[in-house]
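Asks: sequence and predicted structure below; questions after.
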Amino acid sequence: MSNFARTDRVAQQIQRELAELVRLEINDPRVRLVTITGVEVANDYSHAKVFFTRLDGKHEEAQQGLERAGGFLRSQLARSLKLRIMPQLHFVYDASVERGSHLSQLIDQAVASDKQHSDES
């Protein structure tokens, strides 16, 4: 059980460090509007899935930019985190923010339609 707690703590630390690195160190315009939404680290620390979203929806080019900067990001993480094994970073687009926004729009439309129908009666 404590092993899972440690991987969770490592994942949270990687997320914080990556968010700072992306914001301050990466000059690639494809990565400019990227937000790191989560990190999952394998139990053996060999791999980490880095979930991201981009505000303008251009996630394919953001993923290309992140993958291009992956080696740099991993080396910077190795400097700041004291881990015996630094995980390979795998960038995955997180569509949950986009789905949440879409659901919110649908709810707003339903409420407006319901209000319009109640005003008509």
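Replies: Thanks, I have it.
Asks: when you work out contacts or count neighbours from here on, use the C-alpha atoms and nothing else.
Replies: Noted.
Asks: would you map the strands across this protein?
Replies: 34-41, 47-54, 88-93 (DSSP state E).
Asks: in a markdown table: these, plus distance to residue 106.
Replies: Shown next, in a markdown table, are the strands of the chain (distance: least, CA to CA, whole Å):
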| stretch | distance to residue 106 |
| --- | --- |
| strand 34-41 | 23 |
| strand 47-54 | 21 |
| strand 88-93 | 23 |
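Asks: right, and those strands - which one's nearest residue 113?
Replies: Of all the strands of the chain, strand 47-54 sits nearest to residue 113, with 30.4 Å by CA to CA.
Asks: below is structure B, check it against A:
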Amino acid sequence: MEKLFSRSSRIAPELQKNIAIIIHSYLKDPRIKTIITVSEVRVSKDLSYAQVFISFLEKDDSLNVKKILFLLNKASGYIRKLLCKKMKLRIIPNISFCYDNSFFYGKKISSLLNQIRK
């Protein structure tokens, strides 16, 4: 009989919570001036890779997004090292950061629907 939840689906929310804490508390880069939200974490079946989806609470500026993604991907080794101390896992996944624009996309669709309604 198969388990209802795989191990990767149980570890993903814990990674999401811990990565958000690390970014807000321990990552002190003066070039990152915006609030970063970790919206989702997808972990591979063998727990060796994790895709971290982030979003920002300000306007969508593609140059700023690329810069912040570059800085976070450069700091992924440091974030992984801090995760080793916080989580008791045999394998800490390699982290790659991706931009999640679903909030702005949903906001745009909502405003279009409101215009149609009027």
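Replies: Arrived safely, thanks for sending. The structure displayed is predicted, hence computed values, not measured ones.
Asks: so which of the strands of structure 1 comes closest to residue 12 of structure 1?
Replies: Once the strands of structure 1 are compared by CA to CA, strand 34-41 is nearest, at 6.9 Å.
Asks: how big's the offset between that closest one and structure 2?
Replies: By mean CA distance after the TM-score superposition for structure 1, the fitted strand 34-41 of structure 1 averages 0.5 Å away from its aligned residues in structure 2.
Asks: got the angle for that strand vs strand 88-93?
Replies: 130 degrees (axes from the mean of the first three to the mean of the last three CA atoms, to 10 degrees).
Asks: re earlier: now the strands of structure 1 in CSV, with mean neighbour count?
Replies: As requested, the strands of structure 1 are exported to CSV (neighbours: other CA atoms under 10 Å):
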stretch, mean neighbour count
strand 34-41, 20
strand 47-54, 21
strand 88-93, 18
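Asks: which residues does the aligned partner of residue 23 of structure 2 in structure 1 contact?
Replies: Residue 23 of structure 2 maps onto residue 22 in structure 1, with residues paired by TM-score structural alignment. Shown here is residue 22 of structure 1, whose contacts under the criterion CA atoms under 8 Å, 6 or more residues apart in numbering are 31, 32, 34.
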